[in-house]
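Engineer: Structure of the sequence below:
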Amino acid sequence: MKWRTLVLFSLAALLLLAGGRPAGMPKAEAAPVWNLTWSDEFNGASGSAPDGGKWGYDLGAGGWGNNELQNYTNRRDNSYLDGSGNLVIKAIKENYNGSAYTSARLLTKGKFNQAYGKFEARIKLPYGQGIWPAFWMLGSNLDQAGWPGAGELDIMEYLGHDTRTVYGTVHGPGYSGAGGISKSYTLPSGSFSDSFHTFSVEWEPTQIRWYVDGNLFHTFNKSQLGAGQTWVFDHSFFMILNLAVGGNWPGYPNASTVFPQTMTVDYVRVYSQGSSPSAPVESGAVYKLINVNSNKALDVYAASTADGANVQIYTDNGTGAQRWQAFAQADGSFTLINPASNKALDAAGAGTADGTNVQIANQNGSAAQKWRITANADGSFKLINVNSGKALDVSSSGTADGTNVQLWTDNGTGAQKWRLVKL
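Structural biologist: Here you go, the predicted structure:
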């Protein structure tokens, strides 16, 4: 240790022992707490389509503003689940409607969008000259504001001829196209096409941060913008996964480029930032859940213990049908077990659509029986089903005894707010 460093270190230690800290020394701050709001784990049969409740498609050719060569399709040839928990996007060299290549571009537009939070995907990338995959976002007001007025946030872009480097970029008014604000990350060893890597951004009202495998490599602050540049990251965005072939930036395939090429996605997950842990829930404790809108309890119909018995709201009566024992899971979620039946609170058929029925079912450890319990500002909680990313909801905001309980897109209403009362 150099003498100067030793002196400064000793001074800092003395100040801390005296109850102070050196001027300019940062205060310790807790790391952000991220609560899952949406996810797709891509569980499904081999060759099946991605979940249509979560993903749509951009279709066609025409260069996509970058002189790209592919024709995007919604065929299973170009996008499918592999049966091992992955989404595969495949670029194929073939003649198709006047194009020499086909591929796929999936997006959550009109199905899911969010302002701020953590957006993350685990992906194994393709390789080769002219190969251009990306995980990125566009403002949900795109149809009204256009590009770049709506904003573009590129979580990960990659040029297949350089298999060790990815890019994180923002585009907005006054800093779009080649003028986008960008930085790159290069693997210290290995290749992005050899194995899966995790790509994420943490987006706050005045700052965006980019990570690869948890390593911070780019920070963009609102204060960086100058005259003629506008911050447009103050509204919701939707996500895009695509695999392009050719274009102004990556260049074009040549004799060295191997086809087909595949972009394999293990998961996509979206979180919102909380100021406290998911919930002060004690694993093993028994609770009743009181719906804020109706003041009625989460209840098993007719106190049934049968597999598939319906779950409803009902006047709080203290019976076993209204008791739920919480058990913490390794991923931070909880299973809720009805002690009277020893069955779990479950999304019927592992459904993900709005209106999916909620029931009790034999414990099976699936994501359909896992719930993230997240604090609301008013002291209530929302319960988000891990498999669907949707909230435990009282149908039509009903208040009558026997009103059905279902999954529904998280909307912050009283029908999705629950008071947890420990028994």
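Engineer: rest of the way, CA atoms for contacts and neighbours
Structural biologist: OK.
Engineer: and the closest residue in space to residue 249 that isn't next to it in sequence, which of the three is it?
Structural biologist: For residue 249, ignoring the flanking residues on the chain, the nearest one in space by Cα to Cα, 6 or more residues apart in numbering is residue 66 at 7.8 Å. Following DSSP: H, G, I helix; E, B strand; the rest coil, we place residue 66 in the coil state.
Engineer: what's the first-to-last distance across stretch 9-29?
Structural biologist: 21 Å (Cα to Cα, to the nearest Å).
Engineer: Mind listing residues that contact stretch 214-221?
Structural biologist: Outside stretch 214-221, the residues that touch it by Cα atoms under 8 Å, 6 or more residues apart in numbering are 168, 182, 183, 184, 185, 198, 206, 207, 208, 209, 210, 211.
Engineer: Buried ones among those?
Structural biologist: Buried by 16 or more other Cα atoms under 10 Å: 168, 185, 198, 208, 209, 210, 211, out of those.
Engineer: thought the first one was touching residue 184?
Structural biologist: Yes - proximity of residue 168 to residue 184 meets the contact threshold set by Cα atoms under 8 Å, at 6.3 Å.
Engineer: Show me what the strand or helix carrying residue 10 packs onto, helices and strands only.
Structural biologist: Secondary structure assignment for residue 10, by DSSP states H and E: helix 3-17. Helices and strands in packing contact with helix 3-17 are not found; criterion 3 or more Cα pairs under 8 Å, 6 or more residues apart in numbering; DSSP states H and E.
Engineer: Mind listing what's buried along it?
Structural biologist: Those would be residue 12, for helix 3-17 by 16+ other Cα under 10 Å.
Engineer: now stretch 229-247
Structural biologist: By 16+ other Cα under 10 Å, the buried positions in stretch 229-247 come out as 230-233, 236-247.
Engineer: how about this one, so we can line them up?
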Amino acid sequence: MISRVIPFIIAVTLALVAGALPTAAQDWQLVWSEEFDVDGLVDESKWSYDVGGGGWGNEELQYYTERRSENVRVEDGHLVIEAISEPFGGRDYTSGRIVTRGKGDWLYGRMEVRAMLPPGLGTWPAIWMLSTDSDYGVGYWPDTGEIDIMEAVGHDPGRTHSSVHTQALNSLNGSNPSNSIAVPDSYTEFHVYVLEWTPTRVTTFVDGEVNLVYERNGATWQRWPFDRPFHLLLNLAVGGTWGGLQGVNPDDFPTKLVVDYVRVYEDAAGPPDVSFTNVSGPVQLEPGAEFSIEAVATDPVSDIESITIYQGDAPLAAALDASTTAVVEDVHPGCYDVRAVAVDSDGWTGTSDVIPVTVGASCGQAPYLMRAHRIPGRIEAEHYDLGGPGVAFTDLSGNNTGGGFREAEAVDIGPSLDVGSGYRIQDVTLREWVEYTAHVEQGGLYRLIGRVTALQDGSFSVSVNGEELPDPFTYT
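Structural biologist: Predicted coordinates:
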């Protein structure tokens, strides 16, 4: 089938900086905290233990224990995670790894941890976050993402690191974005390690100084899986693929990661409010009429950067402003859902209520974007008709394996990988088809051109009003 290109560019920009960022308009309010003010084992209403050896693929030397105060305890107002040189569970060291998974899960926010790091050759402490229940990719790392607020290794004393891992950018292929900052007394003094995570940016700090900045810039989940809830992890590993690069000195153990507090804040300002000014409920129109709708966005704290009115997943109108109007002439019979989405300067996205628009007496097959495609002109492959399976399309996979556009429908649409980006219909098999409603402006002889990418030669057919054209499209 045809793979088409529209001017919709997906990109990601990475900035690695040490310094200060402009002050944002977030209104951080405390929503969760652990002050470690009761001696004993950790509070299991907030924390769980990850238990086992090997470090889940990191080739670590320790065994993470459960409810063992020698390794994880609260004493004198601090959390202590202690790594000990001792045989246990088939390993030569013991240590602890505690997580908030299922007890503290957040989508965006400010995560703040005050900690003193452990000295010793072979140590690998970490303050980090993993996705709790992501549906991206294969459903586990690296597809689901990782944010390392702080990592340190004993063979590089006095330096702390921050990084992110995604399906496209990760340590397995050596491409994960990372940065480090000198903290010479991190083993003798407490320092504050912070993550500020918004819909468009991941930023880490040490004592208020920026370490890592990773920007979304419109990236898809392969580079930005950070729009799902994540949880916190605190652990002290021994050895491993990074911590053990220069060996492990047993004489440096026992050693401790000490945490003063963990605090989580959320942005009270929240997303912008989006509404329609001239429509408040379902709209009924006659075929051929004009449809006009105005959307406006407000935000008490941040500036509105853009607003877009959508029918389905495709824009009807957009503006780099707080308001915009969509006008569709000669609307085609059918049923359509219209909504508006606004983005503020902090990256928060607000969405209006959905406005149902009915044109004519009933629903059924209808053109995407409410109006028949004009001929002469260009038809984007992903803008096949509304109406569902057996009416507007047949796709044998049963679901959209491309995951790029119109994800609730079965046609396999993914991002185009060539110049110009956009979308394409992919994973095409025999007996699959899509339909488009088109209006030919005037009679005449027309030339049809299809844009196709394929690994081998092939062909596809085109039908007009139920009659197949005599010659198929071939591609080589």
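Engineer: TM between them?
Structural biologist: With the length set by TM-score structural alignment, normalised by the length of structure 1, the two chains reach a TM-score of 0.55; 244 aligned residues with a Cα RMSD of 2.2 Å.
Engineer: if we can go back for a sec, between the buried ones among the contacts of stretch 214-221 of structure 1, which is closest to residue 133 of structure 1?
Structural biologist: Taking Cα to Cα as the measure, residue 133 of structure 1 lies nearest residue 168 of these, at 12.7 Å.
Engineer: Distance check, the counterpart of the closest one in structure 2 against residue 314 of structure 2.
Structural biologist: Taking TM-score structural alignment, the alignment pairs residue 168 of structure 1 with residue 162 from structure 2. When distance is defined by Cα to Cα, residue 162 of structure 2 is 37 Å away from residue 314 of structure 2.
Engineer: What are the neighbouring residues in contact with the residue nearest to residue 249 of structure 1?
Structural biologist: Residue 66 of structure 1 makes contact with 247, 248, 249 under the criterion Cα under 8 Å, 6+ apart.
Engineer: and the aligned partner of residue 128 of structure 1 in structure 2, what is it in contact with?
Structural biologist: In structure 2, the residue paired with residue 128 of structure 1 according to TM-score structural alignment is residue 120. By Cα under 8 Å, 6+ apart, the contact list for residue 120 of structure 2 reads 154, 155, 249, 252, 253, 255.
Engineer: circling back to that earlier point, mind checking which of the buried ones among the contacts of stretch 214-221 of structure 1 land in strands?
Structural biologist: Residues of those located in strands (DSSP state E): 168, 185, 198, 208, 209, 210, 211.
Engineer: Out of those residues, which is nearest to residue 70 of structure 1?
Structural biologist: The nearest member of these to residue 70 of structure 1, counting by Cα to Cα, is residue 168 at 22.9 Å.
Engineer: That closest one and residue 196 of structure 1: what is the separation?
Structural biologist: Here the criterion is Cα to Cα. By it, residue 168 of structure 1 lies 18 Å from residue 196 of structure 1.
Engineer: mind listing what the aligned partner of residue 40 of structure 1 in structure 2 touches?
Structural biologist: Aligned by TM-score structural alignment, residue 40 of structure 1 pairs with residue 34 of structure 2. By Cα under 8 Å, 6+ apart, the residues touching residue 34 of structure 2 are 261, 262, 263.
Engineer: same thing but 6 Å
Structural biologist: Listed by Cα atoms under 6 Å, 6 or more residues apart in numbering, the contact partners of residue 34 of structure 2 are 261, 262.
Engineer: measure the match of residue 128 of structure 1 to residue 253 of structure 2 for me?
Structural biologist: 7 Å.
Engineer: now the contacts of stretch 214-221 of structure 1 in a markdown table, with distance to residue 148 of structure 1?
Structural biologist: Listed next are the contacts of stretch 214-221 of structure 1 as a markdown table, based on distance: Cα to Cα, whole Å:
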| residue | distance to residue 148 of structure 1 |
| --- | --- |
| 168 | 16 |
| 182 | 15 |
| 183 | 19 |
| 184 | 21 |
| 185 | 24 |
| 198 | 27 |
| 206 | 18 |
| 207 | 18 |
| 208 | 17 |
| 209 | 20 |
| 210 | 20 |
| 211 | 23 |
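Engineer: so which of these comes closest to residue 113 of structure 1?
Structural biologist: residue 208 (16.8 Å).
Engineer: The corresponding residue of structure 2 for that closest one and residue 215 of structure 2: what is the separation?
Structural biologist: Residue pairing (TM-score structural alignment): residue 208 of structure 1 is matched to residue 202 of structure 2. Residue 202 of structure 2 is 7 Å from residue 215 of structure 2, where distance means Cα to Cα.
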